[in-house]
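Q: how would this look folded up:
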Amino acid sequence: MADTTDTITIPDSPVRALDGSELDLASFGGPLLIVNVASKCGLTPQYTALEKLQQTYGGPDHPAGLTVVGVPCNQFAGQEPGTAEEIDTFCSTTYGVTFPLLEKTEVNGDHRHPLYRALTQVPDADGEAGDIQWNFEKFLVGSDGTVLARFRPQTTPDDPAVVAAIEAAV
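A: Next up, the predicted model:
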């Protein structure tokens, strides 16, 4: 987890859901696990563990619980080439995803979304901040908007460090 002296608060920047509607991340009321996702990546099976986290720590039985937020991104080897409808269909039928998905978003570079401008300032457990390394990089954000932890793509959603951080936040 990031040292608390290094945490920042995510801006109240507008985001859009996969269907194009405006979405207020603060409206979820609990912590968020924000993950840049892709449908054609070797790490795509992480969707299964992300959905399990959503069901275990969030959903209707936990009104102030965790909300996983998937952020499709096509910046890594073109591994999210589909349309919004194709992404939605793939996620729901292949992995049973029930958590919200945002519209395709740039997480690195000159057109990086303001949300990711803030998130990438937070260091990981090794003290490294900066660009998103690959698909399935994870950020745990507290209900007050403070970024609590950053987990690199190879750290699976069910890794004990991720689960412990979520349990401390809910």
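Q: can we go C-alpha only for contacts and neighbour counts from here?
A: Fine.
Q: what does stretch 106-119 contact?
A: 8-11, 13, 36, 73-75, 105, 131-132, 139, 147 (CA atoms under 8 Å, 6 or more residues apart in numbering).
Q: list the buried ones in that stretch?
A: 106-108, 113-119 (16 or more other CA atoms under 10 Å).
Q: tell me which of those is nearest to residue 82?
A: Ranked by distance to residue 82 (CA to CA), those are led by residue 106 at 14.6 Å.
Q: Helix, strand, or coil at that closest one?
A: coil (DSSP: H, G, I helix; E, B strand; the rest coil).
Q: how close does it get to residue 150?
A: Applying CA to CA, to the nearest Å, the value for residue 106 to residue 150 is 18 Å.
Q: One more sequence to fold, the one below, so I can look at both together:
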Amino acid sequence: MTVYQFEAVLNNGETKSLADYQGKVLLIVNTASKCGFTPQYKELQELYERYHGEGLEILAFPCNQFMSQEPGTDAEIAEFCSLNYGVTFPIFSKIDVNGEQAHPLYQYLCKEAPGMLGSKAIKWNFTKFLVNRQGEVVERIAPNTKPSECKEQIESLLKEKV
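A: As a prediction, this is how the structure comes out:
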């Protein structure tokens, strides 16, 4: 099984198959607009601009499960990201990443790359998952790790052949 078996709804209401990203390196991030880590959007956009042409896709999944730090509608979230951070990478519709209502993609990501002490739950906003060109989850990255600190892993995965 790979991430390509899943689909999710973009924040414009369009259903997107993750199979559309086959052959790409993915950085999948649960995001929030009112979090101390929200400025990571700037570095995520910088990574996207730097590596998108080489095959990087960043997929943002807004989530309101952590102290209600993503209260907006999909349209409000899109506007916030565009106006404040110039985000051009795909932003999906708001989802749950933990619990019984967790999106199936996140259930899979958490199973494939458990956190500290084997925890499957997402700890906080801006937890990142790196996925290789074959659709395999290779790493879970802590929320407090800045996106710019992921360059080495991203560059390594981009060098791999499909």
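Q: Once they're superposed, tell me the TM-score.
A: The TM-score (TM-score structural alignment, normalised by the length of structure 2) is 0.91; 156 aligned residues with a CA RMSD of 1.4 Å.
Q: quick one on the thing from earlier: which of the contacts of stretch 106-119 of structure 1 are buried? Put it as a ChimeraX command.
A: A single ChimeraX command selects the buried members of these (16+ other CA under 10 Å):
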select :8,10,36,73,74,75,105,132,139,147
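Q: who touches residue 73 of structure 1 in this structure?
A: 36-38, 79-80, 104-107, 135.
Q: redo that, cut-off 6 Å
A: 80, 104-105 (CA atoms under 6 Å, 6 or more residues apart in numbering).
Q: That one corresponds to which position in structure 2?
A: With TM-score structural alignment as the criterion, residue 73 of structure 1 lines up with residue 63 in structure 2.
Q: one step back: make TSV out of the buried residues of stretch 106-119 of structure 1 and add distance to residue 126 of structure 1.
A: Shown next, in TSV, are the buried residues of stretch 106-119 of structure 1 (distance: CA to CA, whole Å):
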residue	distance to residue 126 of structure 1
106	24
107	21
108	20
113	24
114	24
115	22
116	19
117	20
118	18
119	16
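Q: for these, which one is nearest residue 48 of structure 1?
A: Closest to residue 48 of structure 1, out of all of these and judged by CA to CA, is residue 107, at 22.4 Å.
Q: mind checking what the closest one lines up with in structure 2?
A: That one, residue 107 of structure 1, aligns with residue 97 by TM-score structural alignment.
Q: gap between its match and residue 151 of structure 2?
A: In terms of CA to CA, residue 97 of structure 2 sits 25 Å off from residue 151 of structure 2.
Q: Over to residue 89 of structure 2?
A: Taking CA to CA, one finds residue 89 of structure 2 at 17 Å from residue 151 of structure 2.
Q: Which one's more surrounded, these two?
A: Set side by side, residue 89 of structure 2 and residue 151 show more neighbours around residue 89, with 17 against 13, by other CA atoms under 10 Å.
Q: quick one: contacts for the more buried one?
A: Residue 89 of structure 2 neighbours (CA under 6 Å, 6+ apart): residue 58.
Q: In a helix, it, correct?
A: No: secondary structure of residue 89 of structure 2 (three-state DSSP): coil, not part of a helix.
Q: picking that back up, take the buried residues of stretch 106-119 of structure 1 and keep only those in helices.
A: Using DSSP state H, 114-119 are the members of those that sit in helices.
Q: just the helices in structure 1 please.
A: 46-57, 84-95, 114-119, 160-169.
Q: Tell me the buried residues in the last one?
A: When burial is assessed from 16+ other CA under 10 Å, helix 160-169 of structure 1 yields the following buried residues: 161-162, 166, 169.
Q: Residue 23 of structure 1: which of the contacts of stretch 106-119 of structure 1 is nearest?
A: Distance to residue 23 of structure 1 across the contacts of stretch 106-119 of structure 1 (CA to CA) is lowest for residue 13, with 9.8 Å.
Q: which residue in structure 2 lines up with the closest one?
A: Aligned partner of residue 13 of structure 1 by TM-score structural alignment: residue 6.
Q: Now do the contacts for that match.
A: Residues in contact with residue 6 of structure 2 (CA under 6 Å, 6+ apart) are residue 18.
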